[in-house]
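Participant: coordinates only, no sequence provided:
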């Protein structure tokens, strides 16, 4: 078997094993379920509000946008956390020591995050279909749009997560990223139309993938008439593909370079030094 194919197969198995292990303890299940429940409760309280003069539920619109936000979080935050933790515990160093180990490692992370993203989306979408009125899920086109937005969104955001995770030697510092990411969520039209925000927020929000993931999910799940409240009065499908595609291309160029540089710096001595610092903080 081709060495790369063998590494890809091994990485796929590893990703699936890690995915199963994500739901084997009460703590893991709680960590996965709690944010979903909180989001659903928040959007239930938003059901009575409407968007402008449309009479359409703000809760239903927010549900669609939150699905895009969830994909972005899995791509950026989950990847960065996994990379930072496994850099400290030596997993990355062991992968580096195996022929094509880094390639298999990356395949494993792609499989893991893709599976987690699908589960996260379904965990919101399935109860959402019963709790919120107005979702347009009856056509094949809606499901196809949802699938390509999810796939392209992961390709666009996972390299960002890899770059961010490579920047932190201490996994505890990864939480610092949550502040700017939550700031981006606030100006990305997730919980309200971006067109109602000030001009500079509209420009800034459209520079990043979170807005376009939310827009793509809304185009998949909401009636066509709701495109009128979006910027430009349309779903801007080509623009969504273009912006997410640009982020994907940039990320796929930059992320491997950053990760190779990080891997070259990994050694037993550096890992031991990080462990000693961690033990000093504990004691």
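Facilitator: Now that the structure is in, tell me what you want to look at. A quick note: this is a predicted structure, and the numbers were derived from the prediction, not measured.
Participant: could you use CA atoms for every contact and neighbour count after this?
Facilitator: OK.
Participant: now the helices for the chain?
Facilitator: 3-21, 26-45, 58-73, 79-88, 91-97, 101-131, 140-167, 178-186, 199-205, 209-221, 237-265, 268-282 (DSSP state H).
Participant: residue 193: which of those helices is closest?
Facilitator: helix 58-73 (9.0 Å; CA to CA).
Participant: then this one, side by side with the first:
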């Protein structure tokens, strides 16, 4: 069998094993439920709040937007995992095996992607009971949700890998959250972006968070809800274009950055990081 194929199959198995461990470990299971539950609480309290004179409740608009936001957070998860496992030597051990890096990254993609699907299901299933007015009875709605999610993962996971290669330690990962929160706040997740100033709308449209939210809204909201969007349109072609551009950028940059990062990894660098961590604890 081709060595690369063997490595990819091993990575697939590794990702599924890590996912199973995550879903059977009390601490990890709590992490899977915590964020979706918090978002359900937010959705519950805005479910009856009307948005202007549109006739739509804010909760109806927010629920699919949160799905898009959570999809974008896969970028942060990938970055955090890569930084943590580079710091503890897991990445170095993968590097030491034939085609180990290909298997390692395949495993991470599988783990993060399927873990995200679990998190989205935890939020969406009870959310459908809380929020009325969603259009979930057609195959088109679910097909749109699937292609938006798939394209969103291709757009965000490579960027997450690049960020994880740049940050030197898990302590520095907190720097990601500030710009991430700024993107979420300006991307129309918790309030339609058309209610924000024009310059904020232009800023939001640069990044994947807005387009993932828009794509999810186009999947789960009735056609009449398009009136709250920019240009009164779901803009599927623009969604494909922007997310596709981020995907191309990530897929070009990620192999270059990851190869350079892997070349720098050695036993001495791992030991140095461990020493610094012990000094901070001490």
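Facilitator: Ah, there it is. Here the structure is a predicted model, which means the values were calculated and not measured.
Participant: what's near enough to touch residue 262 of the first structure?
Facilitator: Residues in contact with residue 262 of the first structure (CA atoms under 8 Å, 6 or more residues apart in numbering) are residue 166.
Participant: again, only this time at 10 Å
Facilitator: When contacts are counted by CA atoms under 10 Å, 6 or more residues apart in numbering, residue 262 of the first structure touches 87, 92, 163, 166, 167, 169, 256.
Participant: what lines up with residue 275 of the second structure in the first structure?
Facilitator: Aligned by TM-score structural alignment, residue 275 of the second structure pairs with residue 276 of the first structure.
Participant: pull the number of nearby residues for that match.
Facilitator: Residues lying near residue 276 of the first structure (other CA atoms under 10 Å) number 12.
Participant: mind listing what residue 48 of the first structure touches?
Facilitator: 55, 56, 57, 58, 59.
Participant: ok, these in the second structure, which still hold?
Facilitator: Counting by both residues aligned by TM-score structural alignment, their matches' CA atoms under 10 Å, the second structure reproduces these contacts from those: 56, 57, 58, 59.
Participant: top of those by number of neighbours, please.
Facilitator: In terms of neighbours by other CA under 10 Å, those top out with residue 59 at 26 neighbours.
Participant: separation between that residue and residue 46 of the first structure?
Facilitator: Distance of residue 59 of the first structure to residue 46 of the first structure, given as CA to CA, to the nearest Å: 5 Å.
Participant: shared neighbours of the two, anything?
Facilitator: Both residue 59 of the first structure and residue 46 are in contact with 40, 191, where contact means CA under 10 Å, 6+ apart.
Participant: ranking the helices of the first structure by burial, who's on top?
Facilitator: Highest mean neighbour count among those (mean count of other CA atoms under 10 Å): helix 209-221, with a mean of 28.
Participant: give the other helices and strands that it contacts.
Facilitator: helix 58-73, helix 140-167, helix 178-186, helix 199-205, helix 237-265 (3 or more CA pairs under 10 Å, 6 or more residues apart in numbering; DSSP states H and E).
Participant: tell me which of the ones you listed sits nearest to residue 215 of the first structure.
Facilitator: Of all those, helix 58-73 sits nearest to residue 215 of the first structure, with 6.8 Å by CA to CA.
Participant: which helices and strands sit right next to the closest one?
Facilitator: helix 26-45, helix 101-131, helix 140-167, helix 178-186, helix 209-221.
Participant: any chance of the helices of the first structure in a markdown table, plus distance to residue 230 of the first structure?
Facilitator: Formatted as a markdown table, those follow (distance: least, CA to CA, whole Å):
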| stretch | distance to residue 230 of the first structure |
| --- | --- |
| helix 3-21 | 36 |
| helix 26-45 | 20 |
| helix 58-73 | 11 |
| helix 79-88 | 30 |
| helix 91-97 | 43 |
| helix 101-131 | 22 |
| helix 140-167 | 17 |
| helix 178-186 | 16 |
| helix 199-205 | 11 |
| helix 209-221 | 8 |
| helix 237-265 | 12 |
| helix 268-282 | 48 |
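Participant: looking at the ones you listed, which is closest to residue 231 of the first structure?
Facilitator: Nearest to residue 231 of the first structure, of all these, is helix 199-205, at 8.8 Å by CA to CA.
Participant: mean per-residue distance, the closest one to the second structure?
Facilitator: Superposed on the second structure, helix 199-205 of the first structure shows a mean distance to its aligned partners of 0.7 Å (mean CA distance after the TM-score superposition for the first structure).
Participant: any idea how far that helix is from the middle of the chain?
Facilitator: Centre-to-centre, helix 199-205 of the first structure and its host chain are 21 Å apart (CA atoms, centre = their mean, to the nearest Å).
Participant: and for stretch 156-171 of the first structure?
Facilitator: Averaged C-alpha coordinates place stretch 156-171 of the first structure at 12 Å from its chain's average position (CA atoms, centre = their mean).
Participant: now swap in stretch 172-180 of the first structure and tell me
Facilitator: Remark: stretch 172-180 of the first structure is offset 15 Å from the chain centroid, using CA atoms, centre = their mean.
Participant: list of residues touching that stretch?
Facilitator: Around stretch 172-180 of the first structure, the neighbours that count as contacts under CA under 10 Å, 6+ apart are 73, 76-77, 80-82, 84-85, 164-165, 167-168, 184-186.
Participant: now stretch 10-18 of the first structure
Facilitator: With CA under 10 Å, 6+ apart, stretch 10-18 of the first structure has contacts from 4-9, 19-22, 101-115.
Participant: one more pass at 8 Å, please.
Facilitator: 103, 104, 105, 106, 107, 108, 109, 110, 111, 112.
Participant: quick check, nearest of the residues you listed to residue 158 of the first structure?
Facilitator: Comparing the contacts of stretch 10-18 of the first structure against residue 158 of the first structure with CA to CA places residue 110 closest, at 8.0 Å.
Participant: ok, now how distant is the closest one from residue 162 of the first structure?
Facilitator: As for residue 110 of the first structure, its distance to residue 162 of the first structure is 11 Å (criterion: CA to CA).
Participant: any idea which of the contacts of stretch 172-180 of the first structure is closest to residue 218 of the first structure?
Facilitator: Closest approach between the contacts of stretch 172-180 of the first structure and residue 218 of the first structure, by CA to CA: residue 185, at 15.3 Å.
Participant: which residues does that closest one contact?
Facilitator: Residue 185 of the first structure touches 69, 210, 211, counting by CA under 8 Å, 6+ apart.
Participant: now do the contacts for the residue nearest to residue 219 of the second structure when sequence neighbours are not counted.
Facilitator: Excluding the flanking residues, the one nearest residue 219 of the second structure by CA to CA, 6 or more residues apart in numbering is residue 141, at 4.5 Å. Applying CA under 8 Å, 6+ apart to residue 141 of the second structure gives the contacts 135, 218, 219, 220.
Participant: good, wrapping up.
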